[in-house]
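Q: quick check, what structure comes out for this input:
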Amino acid sequence: MGPGYLTNPLAFLVDALFSLYIMAVMLRFLLQWSRADFYNPLVQFLVRVTQPALQLLRRLIPSWGGVDIAAIVLMVILQMIAISLLMSIAGVTPRIDYLLLRTPAELISLLLNVYLIAIVVRAILSWVSPTDYNPATTVLLSLTEPVIRPFRAILPDMGGIDLSPLAAILALQVVKMLVLPPLDRIAPGLMM
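A: Okay, here's the model as predicted:
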């Protein structure tokens, strides 16, 4: 067992812990933006988990136009730290130009993945238990409705079958294919 023996588990833990916390901050931001029920137990959990870091940043960075700028700044800072740590674990010195390109790419990727997963889960739940009340279901509805609503307005009525989640999933995949590859091609050249 050489010095690299702990590299993969350590990188996995750093990536997982930072990704989970960044996702919690992102979900809180998105649920605030979509005006989800603040008293929902899942929303309350996200508030409690993210409040200490956001409370500190909100003293320095106010909201602007109803947008929680402190949450965006926190996501950016956390993502930059995570990338820097992962690069250091891999034996690569982090460079600021690489971090400035890689951070938005990672956050955009996470945002699109959150919506893709949420829409798929919402569609499955609508088939499995369409009338059951569940706090998770209401959070999913609040989170995904702003993305699905424009497609529902465009698509014709299909006799009770809502194809708007499918259209939203296709659109999100196309956005991923158009936005992320250019950033992925630029960023590795800056890592050296």
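
Q: contacts, neighbours, all on C-alpha from now
A: OK.

Q: could you point out the longest helix in this structure?
A: Criterion DSSP state H: the longest helix present in the chain is helix 96-128.

Q: immediately after it, which helix or strand?
A: Downstream of helix 96-128, the next assigned helix or strand under DSSP states H and E is helix 135-154.

Q: contacts for that following helix?
A: 30-31, 34-37, 40-43, 115, 118-119, 122, 125, 162-165, 167-168 (Cα atoms under 8 Å, 6 or more residues apart in numbering).

Q: tell me what angle that helix forms with helix 96-128.
A: 90 degrees (axes from the mean of the first three to the mean of the last three Cα atoms, to 10 degrees).

Q: the residue nearest the centre of the chain - nearest residue in space that isn't next to it in sequence?
A: Nearest residue to the geometric centre of the chain (Cα atoms, centre = their mean): residue 111, 3.4 Å. Distance criterion Cα to Cα, 6 or more residues apart in numbering; nearest residue to residue 111, sequence neighbours excluded, is residue 26 at 7.5 Å.

Q: another one to check against the first:
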Amino acid sequence: MGNTFSNIGVFLVATLGILYLFAVLLRFLLQLARADFYNPISQGVVKVTNPLLLPLRKVIPGLLGVDMASLVLALLVGWLMIIVCGLMIGVGVVNPLGALLWALLGCLSTLIAIVFVGMLVSIVFSWIAPQSNHPALLLLHQLLEPFMGPVRKVIPPLGMIDISPIFVFILLTVADKLLLGVAQAVRMPAFAYNLFWHIPF
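A: So this is what the prediction gives:
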């Protein structure tokens, strides 16, 4: 019975934690892409993240246009997920510094997964609804531009076909595998690794 409650607790903490981490990383991407903050989805993300993000911004300023407070908040959320879940599954008190490094790797992996899945969704809808003006799709295109734009400059479209997403997919996959290698090198435990999102393939 105790294990059942422990598993339920870990599930709730992990689910709520990763959903909030998703929102915080979206907030970071919104700032990075200079996306439309009047988009209804953007407004939802802002409302969810403001209670914790605004106090952090008072002590953590932006750097070169990068929203450092969002990154710190994401790191703290990931760190708390690892610490709390570690206690709940019975591994004891996790080394705080080690957990901070694992949280950094987990946040980077989750960010890569968000971009990867976002690109898949964008490509699918570009085929089935190329003229769609849905707020979610408009926002998605804006969020992906910081990743797609630099690659397009190096690899221009072949006629009507934009092949730059292929290379972005390759780069993201390589980055994800490198993160996995680093996680193994620093002995990131399986429970901590599995708390975060990863490329689904």
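
Q: returning to that earlier point: could you turn the buried ones of the contacts of helix 135-154 of the first structure into a ChimeraX selection?
A: ChimeraX command restricting the contacts of helix 135-154 of the first structure to the buried ones, with burial defined by 16 or more other Cα atoms under 10 Å:
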select :30,31,34,36,37,42,43,115,118,119,122,163,164,165,167,168
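
Q: in helices, which of the contacts of helix 135-154 of the first structure fall?
A: 30-31, 41-43, 115, 118-119, 122, 125, 164-165, 167-168.

Q: distance to residue 10 of the first structure for those residues - can I get that in a markdown table?
A: A markdown table is the format used below for these (distance: Cα to Cα, whole Å):
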| residue | distance to residue 10 of the first structure |
| --- | --- |
| 30 | 30 |
| 31 | 31 |
| 41 | 32 |
| 42 | 29 |
| 43 | 30 |
| 115 | 28 |
| 118 | 29 |
| 119 | 32 |
| 122 | 34 |
| 125 | 36 |
| 164 | 41 |
| 165 | 37 |
| 167 | 39 |
| 168 | 36 |
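
Q: which of those sits closest to residue 62 of the first structure?
A: residue 30 (17.1 Å; Cα to Cα).

Q: show me what contacts the closest one?
A: residue 143.

Q: can you check the one 3 residues further on too?
A: Neighbouring residues of residue 33 of the first structure by Cα under 8 Å, 6+ apart: residue 67.

Q: and for the one 5 residues further on?
A: With Cα under 8 Å, 6+ apart as the criterion, the residues that contact residue 38 of the first structure are residue 44.

Q: and if you look at residue 36 of the second structure?
A: 30, 42, 139, 142.

Q: next, count neighbours for the last one.
A: It refers to residue 142 of the second structure. Using other Cα atoms under 10 Å, residue 142 of the second structure has 18 other residues around it.

Q: circling back: nearest to residue 99 of the second structure, of the contacts of residue 36 of the second structure?
A: Nearest member of those to residue 99 of the second structure, counting by Cα to Cα, is residue 30, at 26.8 Å.

Q: the closest one -> the first structure?
A: For residue 30 of the second structure, the aligned residue in the first structure is residue 31 (criterion: TM-score structural alignment).

Q: that older thread, wait, the residue nearest to residue 111 of the first structure sits on residue 73?
A: No: counting by Cα atoms under 8 Å, residue 26 of the first structure stays clear of residue 73, with 10.9 Å between them.

Q: out of the two, which sits in the more crowded spot?
A: residue 26 (22 against 14).

Q: now the helix or strand encompassing that one and helix 96-128, what's the angle there?
A: Taking DSSP H and E as the definition, residue 26 of the first structure sits inside helix 7-33. Counting by the same axes, to 10 degrees, helix 7-33 of the first structure lies at 70 degrees to helix 96-128.

Q: residue in the second structure matching residue 155 of the first structure?
A: Under the alignment defined by TM-score structural alignment, residue 155 of the first structure corresponds to residue 155 in the second structure.

Q: so its match touches residue 164, yeah?
A: Yes: at 6.0 Å, residue 155 of the second structure and residue 164 qualify as touching, with contact defined as Cα under 8 Å.

Q: would CSV of the contacts of residue 36 of the second structure with distance to residue 93 of the second structure be doable?
A: Below are the contacts of residue 36 of the second structure laid out as CSV (distance: Cα to Cα, whole Å):
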residue, distance to residue 93 of the second structure
30, 35
42, 37
139, 41
142, 41
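
Q: pick the one among these closest to residue 49 of the second structure.
A: residue 42 (10.6 Å).

Q: for that closest one, what are its contacts?
A: Counting by Cα under 8 Å, 6+ apart, residue 42 of the second structure has contacts 27, 30, 36, 139.

Q: grab the nearest non-local neighbour of the match of residue 30 of the second structure.
A: residue 143 is the one closest to residue 31 of the first structure (Cα to Cα, 6+ apart), at 5.9 Å.

Q: nearest spatial neighbour of residue 116 of the first structure, skipping sequence neighbours?
A: residue 169 (6.0 Å).

Q: quick one: residues contacting that neighbour.
A: With contacts defined as Cα under 8 Å, 6+ apart, the neighbours of residue 169 of the first structure are 116, 119, 120.
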